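S.K.: the amino acid sequence is not available; the structure is as follows:
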């Protein structure tokens, strides 16, 4: 199973989702079973400072990450595209037949730290639930662990 977390700038929500997904893969020991891709349609120059700050609070360092453009080929190779608050119609190629979901999250750019913490916590909960779902569908016994 390969999942892409995509947003316009790839500088906030999708970066947080990717970091939490990477953490969940390690925690559950499924690095070889679940691939994670992230990117944006119009990437920013750097991850938003407020995002770096609130992710550091939970032990995840995003300071060295650089927003990047997601490619057509990458999207063709994934099973699920999750957009953060922008329609997947603008992201997914017309020929793509995988699943897409839009999480409808607020953009953290320029928001105060309390608001960004709320977005961060919602993303973490959604990523954990997504892993529960993926692993349950794959017949894993350790769902929710």
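M.R.: Good, I have the coordinates. Treat the numbers as computed from the prediction; the structure is a model and nothing was measured.
S.K.: make it CA atoms for all contacts and neighbour counts henceforth
M.R.: Fine.
S.K.: helices of this structure, start to end?
M.R.: 13-28, 49-56, 72-76, 113-137 (DSSP state H).
S.K.: can you lay out those as a markdown table showing distance to residue 102 and mean neighbour count?
M.R.: Shown next, in a markdown table, are those (distance: least, C-alpha to C-alpha, whole Å; neighbours: other C-alpha atoms under 10 Å):
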| stretch | distance to residue 102 | mean neighbour count |
| --- | --- | --- |
| helix 13-28 | 11 | 21 |
| helix 49-56 | 20 | 20 |
| helix 72-76 | 15 | 15 |
| helix 113-137 | 11 | 17 |
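S.K.: take the one below as the second:
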């Protein structure tokens, strides 16, 4: 039986971009992809504007919390997608790395975060097509 692909989304604080990307991929993949997210310097909480724009899609991030990036997270993943974490993400041979250049939703309004969410959603949908 084939194993399902594992995807790791990494940003600095794991409070915005990587949280949205992980939730959107999990939502669209419906169990066909293992998804995780982490940050090189995790924040205390998920950005409230991010929680709000994800609620608009029926995806609840209110109980999620930022997690610290670990070597084990990277080792377990087939695809590692970085979003502005710079050199903080460890690199392992045999992994597929993508770097998504996305605006950081920190300190932005809900109206400013919505287009970031939509950009991430489009990228996640393309990724899912590639993985399947």
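M.R.: Here it is on my side, so go on. Predicted model only: the values in this text are computed from it and were never measured.
S.K.: what would you report as the TM-score here?
M.R.: The TM-score (TM-score structural alignment, normalised by the length of the second structure) is 0.91; 128 aligned residues with a C-alpha RMSD of 1.2 Å.
S.K.: name the residue closest to the centre of the second structure, please.
M.R.: residue 18 (2.7 Å; C-alpha atoms, centre = their mean).
S.K.: with distance to residue 37 of the first structure added, can I get the helices of the first structure in CSV?
M.R.: What follows is those, written out as CSV (distance: least, C-alpha to C-alpha, whole Å):
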stretch, distance to residue 37 of the first structure
helix 13-28, 7
helix 49-56, 19
helix 72-76, 8
helix 113-137, 14
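S.K.: tell me which residue of the first structure matches up with residue 89 of the second structure.
M.R.: Residue 89 of the second structure maps onto residue 91 of the first structure when the alignment is built from TM-score structural alignment.
S.K.: let me see the contact set for the closest residue to its match other than its chain neighbours.
M.R.: Leaving out its chain neighbours, the residue that sits closest to residue 91 of the first structure by C-alpha to C-alpha, 6 or more residues apart in numbering is residue 41, at 7.0 Å. Contact analysis of residue 41 of the first structure by C-alpha atoms under 8 Å, 6 or more residues apart in numbering lists 6, 7, 8, 9, 10, 69, 70, 91.
S.K.: now swap in residue 50 of the first structure and tell me
M.R.: By C-alpha under 8 Å, 6+ apart, the contact set of residue 50 of the first structure is 108, 109, 110, 111, 112, 113, 116.
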